[in-house]
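J.: I would like to see how this sequence folds:
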Amino acid sequence: MSASAAGPEFALVDANPGGSPAGHLRFDDEDGETYLEPFDLVETLTEILRGHGHRVHAYDNGWIEIGDGGLFAYPQLVEFTELDGETIRTACTIQCNHLRLFPQGLFEYQHATGENFDASIKRGFDQWARTDLMALLDAAREEPETCTSMRMEFGGEDGAPLRRRRIVFGPVAHFGRAQTEAACAQDGEEADGHDFCPCCLLTNSLEAFRPLLDADGFFALRLFASRDHDDGECNADCRVNGEDWPQGLDGLRAYAATWPTAPGQSMEFRKQYVVVQDAAD
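T.: The predicted structure follows:
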């Protein structure tokens, strides 16, 4: 990586499907006339990050430096869709590079819906700033400031080198369970607290991710599991550094199948960004 006043020159990840961070959108009005609407994802992400209190600097080439710890971000538009009810669904990616931890870069998707394109983009970026970014920032710190973490050791027997790994658990985005837990905690009874512990998505499907734990290097895991309590169907999504990791799907679906159903409960999901990295001695 080289840097100049124009910005750092990181290579874009080949697997990232994102396009340009800025340009024009083509829409048709009620009379069938076509018009163009400009967008600038770098400007939008910079605004969102500053709103969360981060010190940021946007370079001319679109890279955004976040804080002073060596983390850079680059947003790209994948696609947008006009839905019924005059709403917009957007899909973007944000590639992140860290000068020391992952100079080769990684990326993740942001999917959102809003009353217009700008509102949808802001919703997706805001969710990223509240969840994924927190894990990446804490991964660059000697001790995490906002996220739960744990350490694991591998090797060290029969002459094998001892390898220490740290796991940083980002905030859990969830739907359909918090109200049930609050109800369980009433009447002086203890709620099933570990059922919503930040470590549960990973530790309940740990064997699928052991190759990443028992390895060197930096891995960012997107974990998603859902359960339809009406019919019991469980689904999952799993990516590592932005790319599909099908080895994790069965474990995540099996964990979702264990979630208890409360009266009136329907769809439930949990989503989390988890970082696996080498631990400092």
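
J.: okay, CA-based contacts and neighbour counts for the rest of this
T.: Will do.

J.: can you give me the helices for the stretch 1-150 of the chain?
T.: 41-51, 117-130, 132-139 (DSSP state H, counting those that start in this stretch).

J.: give me the number of residues near the residue nearest to residue 98 when sequence neighbours are not counted?
T.: The shortest distance from residue 98 to any non-neighbouring residue, by C-alpha to C-alpha, 6 or more residues apart in numbering, is to residue 71 (4.6 Å). Residues near residue 71, counting by other C-alpha atoms under 10 Å, number 21.

J.: check contacts around the residue positioned nearest the centre of the chain.
T.: The chain has residue 132 as the residue nearest its centroid, 4.0 Å off, counting by C-alpha atoms, centre = their mean. Shown in contact with residue 132 (C-alpha atoms under 8 Å, 6 or more residues apart in numbering): 170, 171, 272, 273.

J.: Following up with a second sequence; could you model it the same way so I can compare the two?
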Amino acid sequence: MAYNDALLFDLMIMRLPRFIQALFGKQHSESRSVNMSGNQPGIHQEGDPLLLEMLRTALTAQGESATVENGFLRASNQVSVSMLAMESVALGADRHRTAIRVSVSHPVWFPEGFTEYQHALGKTETDAFAACIQQWLAQDWIVIADAVREQPKDCAVIELPVAGVENQVSGYRQILLGPVAHLVQTPSGKKEEHPFCPCCFVTEVMDHLHKELQSQAFLGIRFFVSRDQHGKLAVDCRCNGENLEALVPVLTKYAERWPQQGLEFRKQFVVVRTSAVSSKSPQTGAANA
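T.: Model prediction:
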């Protein structure tokens, strides 16, 4: 994954403000503009033209086509994207923190849409917003793009058959495993029984996702777990942008088993969907778990 370790380390510090003082001491920050009123606009709210143009440029650089009109980016795969700047804070010279709200929808797979958030740091405000977009493309977009294909091609898939009439298979509940982001401050060299991989988060919480897996809903689930150098844990798990509190105790126990390696975080975005076609069909080039 094309992540810069220093930026990921800054991202972790930003997501967990209580670590800032311990690591860097008190630091003055000046907020230039903040839009965190608590109001949650609908997924059809028009996005920021500058952010959408930055996204269009980034997608074009990846060889994908997209257009921006009427406040939305529309990709060639029919995914519609709205991006809104939620926060921009000047932390000091050459250090900005930003947050964006990303809402996506698709006319077939998830017409009701869902929302996620991205946070990043950069030398300038523009750099920080660009980092938000690059992180979203690297961890979220790759999964969303696979989720609107009949056969996923870039993500590993965990698949469960859905029983229909007379126990005949009527479809498949599929979990598309996105790339993982993993940062360790001081690697210990001690190997885990099962090193962190794209299946780890889902494997840990599978027994507690019964309701989500039994439904037919399209779900975007974000996992974020961190541990500071003193062993304090922080867990943030969201489903379609909403807190998934039931998984917090499970993920906490998971993090307690990590080898001691100082400041560490693990992050992943996955999609749960229902498909009429198995991902294990010979036609697919996806890696299947």
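
J.: Any idea what the TM-score comes out to?
T.: Once superposed, the chains reach a TM-score of 0.76 (TM-score structural alignment, normalised by the length of the first structure), with 238 aligned residues with a C-alpha RMSD of 2.6 Å.

J.: rewinding a little: aligned partner of the residue nearest to residue 98 of the first structure in the second structure?
T.: Matched to the second structure by TM-score structural alignment, residue 71 of the first structure sits across from residue 79.

J.: Tell me which residues touch its match, please.
T.: By C-alpha under 8 Å, 6+ apart, residue 79 of the second structure lies in contact with 104, 105, 106, 107.

J.: rerun at 7 Å
T.: Residue 79 of the second structure makes contact with 104, 105, 106, according to C-alpha atoms under 7 Å, 6 or more residues apart in numbering.

J.: What residue in the first structure is paired with the second one?
T.: Alignment note: residue 105 of the second structure maps to residue 97 in the first structure; criterion TM-score structural alignment.

J.: Would you check that its match makes contact with residue 103?
T.: Yes: counting by C-alpha atoms under 7 Å, residue 103 is a contact partner of residue 97 of the first structure at 5.2 Å.

J.: The aligned residue in the first structure for residue 90 of the second structure: how many residues sit nearby?
T.: Residue 90 of the second structure maps onto residue 82 of the first structure when the alignment is built from TM-score structural alignment. The tally of other residues near residue 82 of the first structure (other C-alpha under 10 Å) stands at 15.

J.: quick one: residue 82 of the first structure from residue 88 of the first structure, how far?
T.: Per C-alpha to C-alpha, to the nearest Å, residue 82 of the first structure is found 5 Å from residue 88 of the first structure.

J.: Next: residue 214 of the first structure.
T.: Residue 214 of the first structure is 42 Å from residue 88 of the first structure, where distance means C-alpha to C-alpha.

J.: who has more neighbours, the two?
T.: residue 88 (20 against 15).

J.: wait, what's in contact with the more buried one?
T.: Per C-alpha under 7 Å, 6+ apart, neighbours of residue 88 of the first structure: 80, 81, 82, 113, 114, 115, 116, 117, 120.

J.: if you set the cut-off to 10 Å instead, what comes out?
T.: Going by C-alpha atoms under 10 Å, 6 or more residues apart in numbering, residue 88 of the first structure touches 80-82, 112-121.

J.: swap in residue 175 of the first structure?
T.: Here residue 175 of the first structure is in contact with 226, 267, 268, 269, 270, 271 (C-alpha under 10 Å, 6+ apart).
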